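next input, structure requested:
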Amino acid sequence: MLASVHIDSVAKLSKLGAVAAYAQVKQSHRNASLNLLWALEGALTGLPWQVVAREYRTSLLLALEQHQNAKVPISGHKRKNG
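So this is what the prediction gives:
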């Protein structure tokens, strides 16, 4: 799944962070579960995904929501030329 969004090294994953990497995967793989987010964060922190899911669930979900909201284009009023 990560390779399909061009995340092919630990360095790329680390640079993006677990939340942004998960969001990219989720865009192309709608069936990606939150277990992937827990696993990515675990890979970056050295914690088992189960610990991440239990102890960092809320903060990761909030970060994911903020990331998704930041990616939503803000629609404004269109001006007519002339």
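
please make it C-alpha for all contacts and neighbour counts, starting now.
Fine.

run a quick neighbour tally on Glu55.
Residues contacting Glu55 under the criterion other C-alpha atoms under 10 Å number 11.

what of the one 10 residues further on?
Using other C-alpha under 10 Å, the number of residues around Glu65 comes to 14.

hang on, Asp8 packs against Leu2?
Yes. Asp8 lies in contact with Leu2 (C-alpha atoms under 8 Å); the separation is 6.6 Å.

what ranges do the helices span in the chain?
Per DSSP state H, the chain carries helices over the ranges 10-16, 18-28, 34-45, 49-55, 57-71.

show me which positions of the last one end up buried.
Translated: helix 57-71. Neighbour counts over helix 57-71 (16 or more other C-alpha atoms under 10 Å) mark 57, 60, 64 as buried.

who's in contact with it?
Helix 57-71 has contacts (C-alpha atoms under 8 Å, 6 or more residues apart in numbering) with 19-20, 23, 38.

at 10 Å what do you get?
Residues outside helix 57-71 that contact it (C-alpha atoms under 10 Å, 6 or more residues apart in numbering): 18-20, 22-23, 34, 37-38, 41, 50-53.

this one as well, want them side by side:
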Amino acid sequence: MKDAPISTLPGVGPVTQAWLDEVGIHTVGDLQALGSVEAYRRLKFMLPRRVSLNALYGLEAALRGCHWLHLPADVKSALQRQGKTIDEALRKGAAARCSLG
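Modelled structure (predicted):
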């Protein structure tokens, strides 16, 4: 299963698969090794306006073999916190690149 393409996971469609390919995540094993949060971080930094928290839920759910709506509330809360941290880092990074000194 680790060598299986990402598309074999539930809820991973062609758009998400293409995005994951672009950030170097090609197989189920790649995603398992990185985890949903790191995969989301890579996607968010690549496509900040297109990737939402739902992508993080979807990646986590795909790894668990369920629909993202069925993730337990405590898991969603933890993912929200981690997603917020990533979003803040992205905003700070953009501000740092635009500052003069």
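
quick one on the thing from earlier: adding distance to Thr45 of structure 1, write the buried residues of helix 57-71 of structure 1 out as CSV.
Listed next are the buried residues of helix 57-71 of structure 1 as CSV, based on distance: C-alpha to C-alpha, whole Å:
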residue, distance to Thr45 of structure 1
Arg57, 14
Leu60, 13
Leu64, 17
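
quick check, nearest of those residues to Val72 of structure 1?
Minimum distance to Val72 of structure 1 across the buried residues of helix 57-71 of structure 1 is 12.6 Å, recorded for Leu64 (C-alpha to C-alpha).

if I look at the closest one, how far off is Leu44 of structure 1?
To Leu44 of structure 1, Leu64 of structure 1 is 16 Å away according to C-alpha to C-alpha, to the nearest Å.

what residues are up against the spatially most central residue of structure 2?
Residue closest to the average C-alpha location in structure 2 (C-alpha atoms, centre = their mean): Tyr40, at 2.1 Å. Contacts for Tyr40 of structure 2 (C-alpha under 10 Å, 6+ apart) come out as 20, 34, 46, 51-60, 82-83, 86.

try Ser33 of structure 1
Under the criterion of C-alpha under 10 Å, 6+ apart, the neighbours of Ser33 of structure 1 are 22, 25-26.

state the distance from the counterpart of it in structure 2 to Val15 of structure 2.
Using TM-score structural alignment, the equivalent of Ser33 of structure 1 in structure 2 is Ser52. As defined by C-alpha to C-alpha, Ser52 of structure 2 lies at a distance of 14 Å from Val15 of structure 2.

ok, now Ala55 of structure 2?
Applying C-alpha to C-alpha to Ala55 of structure 2 and Val15 of structure 2 gives a distance of 11 Å.

neighbour count for the two, which is higher?
Set Ala55 of structure 2 next to Val15 and count neighbours by other C-alpha under 10 Å: Ala55 wins out with 20 against 9.
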